[in-house]
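Visitor: quick check, what structure comes out for this input:
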Amino acid sequence: METQRKGLAFWLLTAFFALFVLFLYGPMIAVFILSFQGPSGGMTFPMRGVSLHWFTDLFSSTRYGDLGDAFWRSIALSLLVMLITVVVSFFAGLGFRRRFWGSGALFYLAIVSLVMPGILTGLGIGTIFQSLGLRTSWLVSGLGAHLSWTLPFGLLIMFAVLNRFNGSWEEAARDAGARPGQVLWMVTLPIVFPGLIAVALFGLTLSYDEYPRSLLTVGTRNTLPIHIANLTANVTTPALYAIGTLTTLLSLLVIALSFGAISLATRKRK
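Guide: Below you'll find the model as predicted:
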């Protein structure tokens, strides 16, 4: 009887996990498949041929607006956000290794934007710029809005990494005559490098995909998520799925490069 119960529980958990995976990846797989529709295909099944028509249409047709500019704008913004997030998170993590007056309040102040709805954060930033008589732009107000989303994640990751950091390695380097800058560059940084890769990955992907905080802060020059959202109002072809496939492949490439960098850093440490 006990064996039957364990067997039933196993199959129930297996079925639940299979449904979870289907729910999680099913839409992405459907978008990937439908992006290869034939020229006469629609946005739903069944497939009407298989081709790369909608991928080439993205780059040859003018009905998609400044899609290329929006893409490169999002890339530039996400790279800048990634760089700032990595640098600030790293040095903030080092600073919080020692307790100081007000550290608790500063920590909660730094991560409070995680519980604030993104659209309200963007609305607040846009309102402040309007009150000051400033124009919103993707490189100023948009950058600040994205950092309000990526920095808390970067800080939390670095706090977790440095919480397990063994300070005796730094002490050994100082005892051997290493200067503070050498300890930071040759001891601390290589050890926490995988954590920095994780921070960079979060910063890049969160900024690249961000919509709510961008909507009211990037001004008239839209980022890619806003441009895609606008396209859904007047484009009813599998070209939208082709955009989704390309952006997903780009994200997977970034993840693969990140894991490669972590693997390379681990090998060098050995």
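
Visitor: for the rest of this, base every contact and every neighbour count on C-alpha atoms.
Guide: Noted.

Visitor: residue ranges of the helices in this protein, please?
Guide: Secondary structure of the chain (DSSP state H): helices at 2-34, 53-60, 67-95, 103-111, 118-131, 141-163, 168-175, 180-183, 189-208, 212-215, 224-231, 239-269.

Visitor: of all these, which lies closest to Met47?
Guide: Closest approach to Met47 among the helices of the chain (C-alpha to C-alpha): helix 2-34, 7.1 Å.

Visitor: turn the helices of the chain into a markdown table, columns for mean neighbour count and distance to Gly42.
Guide: Converted to a markdown table, these look like this (neighbours: other C-alpha atoms under 10 Å; distance: least, C-alpha to C-alpha, whole Å):
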| stretch | mean neighbour count | distance to Gly42 |
| --- | --- | --- |
| helix 2-34 | 13 | 8 |
| helix 53-60 | 16 | 11 |
| helix 67-95 | 19 | 21 |
| helix 103-111 | 13 | 44 |
| helix 118-131 | 17 | 32 |
| helix 141-163 | 22 | 35 |
| helix 168-175 | 14 | 60 |
| helix 180-183 | 14 | 59 |
| helix 189-208 | 21 | 28 |
| helix 212-215 | 24 | 29 |
| helix 224-231 | 18 | 16 |
| helix 239-269 | 15 | 10 |
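
Visitor: the structure of the following sequence is requested for comparison with the preceding one:
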Amino acid sequence: MNKRGFWPLALVFALYVLFLYGPVITIFVLSFQGPQGGLTFPMRGASLHWYHELFKGLGVVDIGAAIQRSLGLGLVVMMLTVLFSLMAGLAFRKGFKGSSVLFYSSVASLIMPSIIISLGIGLQFRLFDTFIKGLLEAGGFTATLESYTTLMGLYTSGLGAHLTWTLPFGMLIMFAVFNRFNPAYEEAARDLGATPWQTLRHVVLPLIGPSLVGVGMFGFTLSWDEIARSSQAIGDVNTLPLELQGLTTTVTTPAIYALGSMTTLVSLFVILCALSAAGLMRRRAQARQAAS
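Guide: Next up is the predicted model:
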């Protein structure tokens, strides 16, 4: 490409990167203001004051508990996304009756508004609650009925809502991976006497390991940042994004920027760990192939 065509494209790319990461950099910079700092430029001093204030707590909101809830939910979503995506990828390698219907119904949640899915899940669990209360009342379990509240919660309706967002991405990634997978490796393992489980464990999983790490990274980060699908289906507790959304209307200090910076750093840390793990697994696979 000649220089005349390079520089306009480079400028467009630079503006795109600035538009994409400029807000994150701005929030990160403003979080290091001094005690008299505000929510906009110019900065008033530089310190870690608002990070100290963040760890003291922001009013009645327990940030530490919200972080623990989001981390716990994100890890469970990550593991289930990897497991179900792998199972789906293995199943769809062979055609079966109803596979098209199952596929389209699985990815349909990507094109539906997230708030509608959240409302639907919340309504569904309220119907479950009504049904269970009816059974308890009909059975005469008065004590259980009085103590019963709801099935909605972090690891029930909340988990289901997040999986409707993460699973389609994981499945599409695994479909692409297995579409390029060379079955000759499995045939060689079977010729050497390996069982189907041994072939999966010692041949398939090491080769697709980096992709599984990527699926896990998607699962965690999508769950960690999710707001819309959590809003109506999470129950009586809030994840960190929901707490952060609520704080934007009550907290008027750079402490909110400090919290946003901390959550962004967690996401970047997970991405870095995933990329490092994927790179390590890829190098080991290449070394194993070279040795054989």
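
Visitor: follow-up on the earlier one: dump the helices of structure 1 to JSON lines, plus distance to Thr44 of structure 1.
Guide: Below are these laid out as JSON lines (distance: least, C-alpha to C-alpha, whole Å):
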{"stretch": "helix 2-34", "distance to Thr44 of structure 1": "7"}
{"stretch": "helix 53-60", "distance to Thr44 of structure 1": "14"}
{"stretch": "helix 67-95", "distance to Thr44 of structure 1": "23"}
{"stretch": "helix 103-111", "distance to Thr44 of structure 1": "41"}
{"stretch": "helix 118-131", "distance to Thr44 of structure 1": "31"}
{"stretch": "helix 141-163", "distance to Thr44 of structure 1": "34"}
{"stretch": "helix 168-175", "distance to Thr44 of structure 1": "58"}
{"stretch": "helix 180-183", "distance to Thr44 of structure 1": "58"}
{"stretch": "helix 189-208", "distance to Thr44 of structure 1": "27"}
{"stretch": "helix 212-215", "distance to Thr44 of structure 1": "28"}
{"stretch": "helix 224-231", "distance to Thr44 of structure 1": "17"}
{"stretch": "helix 239-269", "distance to Thr44 of structure 1": "11"}
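
Visitor: among those helices, which is nearest Phe45 of structure 1?
Guide: helix 2-34 (7.5 Å).

Visitor: which residue in structure 2 lines up with Met158 of structure 1?
Guide: With TM-score structural alignment as the criterion, the equivalent of Met158 of structure 1 in structure 2 is Met174.

Visitor: can you find the partner of Leu39 of structure 2 in structure 1?
Guide: In structure 1, Leu39 of structure 2 lands on Met43 (TM-score structural alignment).

Visitor: with Thr263 of structure 2 instead?
Guide: Applying TM-score structural alignment, one finds that Thr263 of structure 2 aligns to Thr247 in structure 1.

Visitor: quick one: that match from Leu253 of structure 1, how far?
Guide: Between Thr247 of structure 1 and Leu253 of structure 1 the computed distance is 10 Å (C-alpha to C-alpha, to the nearest Å).

Visitor: next: Leu34 of structure 1.
Guide: In terms of C-alpha to C-alpha, Leu34 of structure 1 sits 21 Å off from Leu253 of structure 1.

Visitor: Tyr241 of structure 1 now?
Guide: Distance, Tyr241 of structure 1 to Leu253 of structure 1, by C-alpha to C-alpha: 18 Å.

Visitor: and Thr223 of structure 1, by the same measure?
Guide: Thr223 of structure 1 is 20 Å from Leu253 of structure 1, by C-alpha to C-alpha.

Visitor: now Phe202 of structure 1
Guide: Counting by C-alpha to C-alpha, the gap from Phe202 of structure 1 to Leu253 of structure 1 is 14 Å.

Visitor: same check, this time on Phe23 of structure 1
Guide: The spacing between Phe23 of structure 1 and Leu253 of structure 1, counted by C-alpha to C-alpha, is 23 Å.

Visitor: now do Thr56 of structure 1
Guide: 21 Å.

Visitor: and the equivalent of Gly193 of structure 2 over in structure 1, how many neighbours?
Guide: If you follow Gly193 of structure 2 across to structure 1 using TM-score structural alignment, you land on Gly177. When neighbours are defined as other C-alpha atoms under 10 Å, Gly177 of structure 1 has 11 of them.

Visitor: aligned partner of Thr56 of structure 1 in structure 2?
Guide: Counting by TM-score structural alignment, the partner of Thr56 of structure 1 is His52.

Visitor: and the gap between its match and Leu247 of structure 2?
Guide: His52 of structure 2 sits 17 Å away from Leu247 of structure 2, going by C-alpha to C-alpha.

Visitor: before we move on, what about Ser223 of structure 2?
Guide: Counting by C-alpha to C-alpha, the gap between Ser223 of structure 2 and Leu247 of structure 2 amounts to 19 Å.

Visitor: can you check Gly193 of structure 2 too?
Guide: Note on Gly193 of structure 2: its distance to Leu247 of structure 2, by C-alpha to C-alpha, is 60 Å.

Visitor: ok, now which ones touch the residue nearest the centre of structure 1?
Guide: Closest residue to the average C-alpha location of structure 1: Thr205 at 1.9 Å, with C-alpha atoms, centre = their mean. By C-alpha atoms under 8 Å, 6 or more residues apart in numbering, Thr205 of structure 1 lies in contact with Ser78, Ser251.

Visitor: that one -> structure 2?
Guide: Aligned by TM-score structural alignment, Thr205 of structure 1 pairs with Thr221 of structure 2.

Visitor: same question, Pro225 of structure 1
Guide: Counting by TM-score structural alignment, Pro225 of structure 1 lines up with Pro241 in structure 2.

Visitor: excluding its backbone neighbours, what's nearest Met79 of structure 2?
Guide: Leaving aside its sequence neighbours, Met79 of structure 2 sits nearest to Gly216 (C-alpha to C-alpha, 6 or more residues apart in numbering; 6.8 Å).

Visitor: from what I can see the one you found touches Thr81, true?
Guide: Yes. With contact defined as C-alpha atoms under 8 Å, Gly216 of structure 2 reaches Thr81; the gap is 6.7 Å.

Visitor: show me what Arg267 of structure 1 aligns to in structure 2.
Guide: Match for Arg267 of structure 1 (TM-score structural alignment): Arg283.

Visitor: hmm, I was thinking of Ser74 of structure 1
Guide: Under the alignment by TM-score structural alignment, Ser74 of structure 1 pairs with Ser70 in structure 2.
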